[in-house]
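*Asks:* Next come a sequence and a model predicted from it.
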Amino acid sequence: MQALTSRWFGRARGQGLSGLIPGRRGVARLHRQPVWRAAGFLGRLPRGAGLTASVLYLIACGAYGMVYSGKTEEVFNDTTSELGFRVSAVRITGQRELDEIDVLDTLSIHSGQSLFFYDAQGARDRLAGNPWISNVSVMKFYPDKLRVIIEERTPAALWQKSLDEPVEIVDGAGKVITDHLEARFVKLPRVIGDGAETRVHEITGLLDDAPDVQKRVRASMLVSHRRWDLFLDNGVQVMLPERNPEAALAELQRLEHDGGLLDRDLTLVDLRLSDRLVVRLTDTAKAARDELVQARTKAMKQRARDA
């Protein structure tokens, strides 16, 4: 049995170290080094290092648990919020058409929100998606304030892509703001046609120089991206030329101001030819005109016979 034990463990049970190493005796107790000195580097660690390492280990485990469970941001948010960084004031400026409550809803500031962990860029992107907003800034002012500066689009015209399309409000650049029409917007210039929404300033600028015509215009239609037709309050259609529409409108302004041309029984005023003015009468006016012509012709024939 002793031989088997020696063969398995390399020594017999009860045999000391001196028995394994020939020529050496065991170290006397007086000359043995303390364990902490024999440990080398570990022996030089300050007192309490083990406790500190244990605490750090527990903190690391806790942090890993938070990350693994997805609660890290929530914990840090609550911590910084309790330290005085909770959002306590929001200042919103620049909004006129937008409701402040709608802006606050879009900001999505929950109860106990820490300013440290508030996503200002995400809030800006959400607000920028509102068609009323042309530009917006969301800024943090530590420790606990948020400021929102809004630039809204200004309604410039009512636009229809075609006569069977819905009416929409556009700004001066032709950007659609909304199709929700309120009574306060009905006096905006109305433009019709594909591309007309981006040329609002063009037609309004032309009409500014013809005030007697302008006050009677109810809609302006862009025809084939080339020229404008005007539709007046009495149903008369005015066809402007592609080239030099300023001169044509100036002539129409003169005729309206001096003789009230647009109050006559007309359905169409064609200004596309630079050397003449073409008008189309209403059916009633045309019938009256035909009757008058016939009467004059008959009277001339009668005078010819009497002569």
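*Replies:* Sure, I can see it.
*Asks:* only C-alpha atoms for contact and neighbour calcs from this point on.
*Replies:* OK.
*Asks:* Run through the helices of the stretch 101-250 of the chain in chain order.
*Replies:* 120-128, 200-208, 211-214, 245-259 (DSSP state H, counting those that start in this stretch).
*Asks:* Nearest approach to A299 belongs to which of these?
*Replies:* A299 sits nearest to helix 245-259 of all the helices of the stretch 101-250 of the chain, at 29.3 Å, using CA to CA.
*Asks:* list the helices and strands that closest one packs on?
*Replies:* Here helix 245-259 touches helix 200-208, helix 211-214, going by 3 or more CA pairs under 8 Å, 6 or more residues apart in numbering; DSSP states H and E.
*Asks:* Put together JSON lines for the helices of the stretch 101-250 of the chain, with mean neighbour count and distance to Y64 on each row.
*Replies:* Shown next, in JSON lines, are the helices of the stretch 101-250 of the chain (neighbours: other CA atoms under 10 Å; distance: least, CA to CA, whole Å):
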{"stretch": "helix 120-128", "mean neighbour count": "17", "distance to Y64": "27"}
{"stretch": "helix 200-208", "mean neighbour count": "16", "distance to Y64": "60"}
{"stretch": "helix 211-214", "mean neighbour count": "18", "distance to Y64": "73"}
{"stretch": "helix 245-259", "mean neighbour count": "17", "distance to Y64": "74"}
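*Asks:* I'd like those helices laid out as TSV, including distance to R7.
*Replies:* Below are those laid out as TSV (distance: least, CA to CA, whole Å):
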stretch	distance to R7
helix 120-128	74
helix 200-208	105
helix 211-214	118
helix 245-259	117
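*Asks:* start to end distance for stretch 127-146?
*Replies:* 14 Å (CA to CA, to the nearest Å).
*Asks:* for comparison:
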Amino acid sequence: MKITHVATAVIERADGQFLLGQRAADTFYPGYWEFPGGKIEPGETARGALVRELQEELGIEVLRADPWLRREHVYEHAHVYLNFFRVRAWQGEISNRVHSALTWQTPGAPTVQPMLPANAPVLAALALPAFYAITHANEIGIAAQNEALDHALKNGLKLVQLREPMLAPRQREAFVHAAVKRCHTAGARVLVNSDPLLALAAGADGVHLTSAQLATCLTRPEFPLVAASCHSPAELMRAAQLKCDFVVYGPIRETVTHPGRAGLGWETFATEINSNLGVPPAPTFALGGLSPHDLDTARACGAHGIAAIRSAW
């Protein structure tokens, strides 16, 4: 079946809600909810098609559209390759021109059904926060890390990686069990780096695979969340094949953790995570010498968000 390339928009308001449209009665999947967008015509770029489609469907002029995800799905009537953009700035009042209805929805808590089958992973990705904090208790001390974790959770941190390869085994186990409880009490999700058995024993939400584990893992670990560290387009492809929920990619800059290792820089980062690998990538967190102040730049380059060690605490 010939592949149809589509440009799709996640239109987001300042309050974080996103727009869905209900497919009309005279279309495939009538009554199903979808993200606005449409077919990329010959000679068009994905962004150009997005701008045109949103003007035709909703009567708005796109001011900013950041590349985000690519998904591939085979329906009964079409094989589609979806290029998702996050649209956070536009001009004009949204008006309904082609859908049966429009609705604003909250990430992680959609209230309308049914959704187009290709969009289930997209809804899950939207529920991921934009900041991923990584612990370093071995460097600053367990007591200091616990205090910093409590402070960050109190201030809204919602996604944490417990990365402590240098702690003694008993210290690491005790720290992980206590940190998982701290995170869950605050409503945050937490992953354990490289140790599925410890993650399971501690009741963590998932496991974060190293790039070495990613290369040898044959099946997705059985956790609600699985993430991976990637450093090349080939590793991004492997993470997608393994159906990882998200990845971190970098380093963008030289870091204390890996001194002497040159960073990719934003231009190379954007080129590599947006390359057409034939396998849609997972949501990507930029990593390496970054802070929340880099979030806007990261999003413009196609990242879902920022991952950080030192600036997180």
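*Replies:* Arrived safely. Worth saying up front: this structure is predicted, and the values here are computed from it rather than measured.
*Asks:* TM value for the aligned chains?
*Replies:* Once superposed, the chains reach a TM-score of 0.18 (TM-score structural alignment, normalised by the length of the first structure), with 90 aligned residues with a CA RMSD of 6.2 Å.
*Asks:* F9 of the first structure is nearest to which of the helices and strands packed on helix 245-259 of the first structure?
*Replies:* For these, proximity to F9 of the first structure was assessed by CA to CA; helix 200-208 is nearest, at 100.9 Å.
*Asks:* Give me the angle between the closest one and helix 245-259.
*Replies:* Put simply, helix 200-208 of the first structure runs at 30 degrees to helix 245-259, going by axes from the mean of the first three to the mean of the last three CA atoms, to 10 degrees.
*Asks:* Show me what helix 200-208 of the first structure is packed up against.
*Replies:* Under the contact definition 3+ CA pairs under 8 Å, 6+ apart, helix 200-208 of the first structure sits against helix 211-214, helix 245-259.
*Asks:* now for these, which one comes closest to T284 of the first structure?
*Replies:* T284 of the first structure lies closest to helix 245-259 among those, at 20.8 Å (CA to CA).
*Asks:* which is the next helix or strand following that closest one?
*Replies:* Scanning forward in sequence from helix 245-259 of the first structure by DSSP states H and E, the next helix or strand is strand 266-270.
*Asks:* Quick one: list the elements packing against that next one.
*Replies:* Looks like strand 266-270 of the first structure contacts strand 237-239, strand 278-281 (3+ CA pairs under 8 Å, 6+ apart).
*Asks:* Try it again at 10 Å.
*Replies:* strand 227-232, strand 237-239, strand 278-281, helix 283-306 (3 or more CA pairs under 10 Å, 6 or more residues apart in numbering; DSSP states H and E).
*Asks:* Quick one: the ones you listed as TSV, columns for distance to D208 of the first structure and mean neighbour count too.
*Replies:* Shown next, in TSV, are these (distance: least, CA to CA, whole Å; neighbours: other CA atoms under 10 Å):
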stretch	distance to D208 of the first structure	mean neighbour count
strand 227-232	14	20
strand 237-239	16	23
strand 278-281	24	14
helix 283-306	31	12
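*Asks:* so R70 of the second structure touches A46, yeah?
*Replies:* No. Look at R70 of the second structure against A46 with CA atoms under 10 Å: they stay out of range, at 11.1 Å.
*Asks:* what sits in contact with each of those two?
*Replies:* Residues touching both R70 of the second structure and A46 (CA atoms under 10 Å, 6 or more residues apart in numbering) are 6-8, 82-85.
*Asks:* Can you tell me which of these is closest to E147 of the second structure?
*Replies:* F85 (37.5 Å).
*Asks:* For the nearest residue to that closest one once chain neighbours are set aside, give its distance to C230 of the second structure.
*Replies:* Once flanking residues are discounted, F85 of the second structure sits nearest to P67: 4.5 Å by CA to CA, 6 or more residues apart in numbering. The gap separating P67 of the second structure from C230 of the second structure is 19 Å, by CA to CA.
*Asks:* Including distance to R305 of the first structure, could the helices and strands packed on helix 245-259 of the first structure go into JSON lines?
*Replies:* JSON lines is the format used below for these (distance: least, CA to CA, whole Å):
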{"stretch": "helix 200-208", "distance to R305 of the first structure": "54"}
{"stretch": "helix 211-214", "distance to R305 of the first structure": "48"}
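*Asks:* nearest to G19 of the first structure, of those helices?
*Replies:* Distance to G19 of the first structure, taken as CA to CA, is lowest for helix 200-208 among those, at 108.9 Å.
*Asks:* what angle sits between the closest one and strand 227-232?
*Replies:* Using the same axes, to 10 degrees, helix 200-208 of the first structure lies at 60 degrees relative to strand 227-232.
*Asks:* where do the helices sit along the stretch 151-300 of the second structure?
*Replies:* 169-185, 196-202, 211-216, 233-241, 265-273, 295-300.
*Asks:* need those helices in TSV with distance to A152 of the second structure and mean neighbour count, can you?
*Replies:* As requested, the helices of the stretch 151-300 of the second structure are exported to TSV (distance: least, CA to CA, whole Å; neighbours: other CA under 10 Å):
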stretch	distance to A152 of the second structure	mean neighbour count
helix 169-185	10	17
helix 196-202	21	17
helix 211-216	27	15
helix 233-241	29	21
helix 265-273	27	17
helix 295-300	17	18
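*Asks:* any chance of those helices in CSV, plus distance to V62 of the second structure?
*Replies:* Shown next, in CSV, are the helices of the stretch 151-300 of the second structure (distance: least, CA to CA, whole Å):
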stretch, distance to V62 of the second structure
helix 169-185, 38
helix 196-202, 43
helix 211-216, 37
helix 233-241, 29
helix 265-273, 21
helix 295-300, 14
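*Asks:* right, so of these, which gets closest to Q91 of the second structure?
*Replies:* That would be helix 295-300 among the helices of the stretch 151-300 of the second structure, by CA to CA, at 18.7 Å.
*Asks:* That closest one - contacts with which helices or strands?
*Replies:* strand 61-74, helix 265-273, strand 284-287, strand 305-308.
*Asks:* quick revisit: let me have the helices and strands packed on strand 266-270 of the first structure in a markdown table, adding distance to E202 of the first structure as columns.
*Replies:* Formatted as a markdown table, these follow (distance: least, CA to CA, whole Å):
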| stretch | distance to E202 of the first structure |
| --- | --- |
| strand 227-232 | 10 |
| strand 237-239 | 16 |
| strand 278-281 | 25 |
| helix 283-306 | 34 |
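*Asks:* circling back to that earlier point, closest to V238 of the first structure out of the helices and strands packed on helix 245-259 of the first structure?
*Replies:* helix 211-214 (10.1 Å).
*Asks:* Give me the spatial nearest neighbour of Q214 of the first structure, chain neighbours excluded.
*Replies:* Using CA to CA, 6+ apart, the closest residue to Q214 of the first structure is L207 (5.3 Å).
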